[in-house]
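# Only the shape, not the letters, is given here:
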């Protein structure tokens, strides 16, 4: 047992409140970049844009949903793209997604260093890093 084990702490564990998944992932964008977001998240990735609640719409940004994933793009005045931090997004048909990204002008980097997963990295139109993964048993290696 380590000093961080539950036996040595009265802190709650994730079993105490049962994580149920992510509601959304938020990425930062610069002011006025909503159209670039629509081109990438809506156009290239084919996600549906969601209507933001009026009080939040006044802040700028935009929201998208596709499959079980929701992405919120929020305005940050002194924006800097996330070059290391990133969402890891599970997908089906990773080779098809890679081809779609490349056809949309986005460089794709394949990286099979994650055991049990095929994965690619790409960047959105604002330079935010994105990781897309698919279990190896569900797709052949490209």
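The structure has been received and is ready for your questions. This is a predicted model, so every value here is computed, not measured.
# alpha carbons only for contacts and neighbour counts from here, please
Fine.
# contacting residues around the residue nearest in space to the middle of the chain?
Closest to where the C-alpha atoms of the chain average out (Cα atoms, centre = their mean) is residue 87, at 3.7 Å. Contact partners of residue 87, counting by Cα atoms under 8 Å, 6 or more residues apart in numbering, are 25, 129-131.
# Just give the number of residues close to residue 23.
Residue 23 has 9 neighbouring residues, counting by other Cα atoms under 10 Å.
# and the residue nearest to it when sequence neighbours are not counted, how far is that from residue 26?
The shortest distance from residue 23 to any residue other than its chain neighbours is 6.8 Å, reached at residue 70 (Cα to Cα, 6 or more residues apart in numbering). Residue 70 sits at a distance of 9 Å from residue 26 (criterion: Cα to Cα, to the nearest Å).
# Of the two, which one has the most company?
Set residue 70 next to residue 26 and count neighbours by other Cα under 10 Å: residue 70 wins out with 19 against 13.
# adding another structure so you can compare the two:
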């Protein structure tokens, strides 16, 4: 029997001092709600967001290196609307191989991390 029943959060790394860029991209452009970090962790820097029932943590990494292969895939309700918003902000969209039952594309966050957006087809 498995004790696992879900994912609490996903963490992406970012370089020191990049919190405002994270707030702009994940908060203002993507519309995720910023949530407070616990006070004992706030001193590390970074910023946290609510994403549906899960959280996205942007953590500061001293010797930062962008994640190019491992990546989060966010489920969205309207991929076409999101694409319009991203293009309006001059964010490049990367199409990929079709995935049965879903439409999807990738972007890079302001730090070069790969992010997938996915909309399920009925």
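Nice, thanks for sending it over. The structure displayed is predicted, hence computed values, not measured ones.
# Now do the same for the residue nearest to the centre of the first structure: its match in the second structure.
Residue pairing (TM-score structural alignment): residue 87 of the first structure is matched to residue 72 of the second structure.
# cool, and residue 40 of the first structure?
Residue 40 of the first structure maps onto residue 25 in the second structure, by TM-score structural alignment.
# Contact partners for that match?
Residue 25 of the second structure touches 109-110, counting by Cα under 8 Å, 6+ apart.
# That one falls within a strand, correct?
No: counting by DSSP: H, G, I helix; E, B strand; the rest coil, residue 25 of the second structure is not part of a strand but helix.
# ok, now how distant is it from residue 64 of the second structure?
Distance of residue 25 of the second structure to residue 64 of the second structure, computed by Cα to Cα: 18 Å.
# do the same with residue 88 of the second structure
28 Å.
# what does residue 38 of the second structure give?
For residue 38 of the second structure relative to residue 64 of the second structure (Cα to Cα), the value is 23 Å.
# which of the two has more neighbours?
Per other Cα under 10 Å, whichever of residue 38 of the second structure and residue 64 has more neighbours is residue 64, with 12 against 9.
# contacts for the lengthiest helix in the first structure?
For the first structure, the helix with the greatest residue count under DSSP state H is helix 94-103. Here helix 94-103 of the first structure makes contact (Cα under 8 Å, 6+ apart) with 44-45, 107-108, 118-120, 122, 132-134, 139, 142.
# Quick one: which of the residues you listed is the most crowded by neighbours?
residue 119 (25 neighbours).
# Which residue, neighbours along the chain excluded, lies closest to that one?
Nearest residue to residue 119 of the first structure in three dimensions, chain neighbours excluded: residue 133, at 4.3 Å (Cα to Cα, 6+ apart).
# Okay, the equivalent of that neighbour over in the second structure and residue 86 of the second structure: tell me how far apart.
Under the alignment (TM-score structural alignment), residue 133 of the first structure maps onto residue 118 of the second structure. Note on residue 118 of the second structure: its distance to residue 86 of the second structure, by Cα to Cα, is 14 Å.
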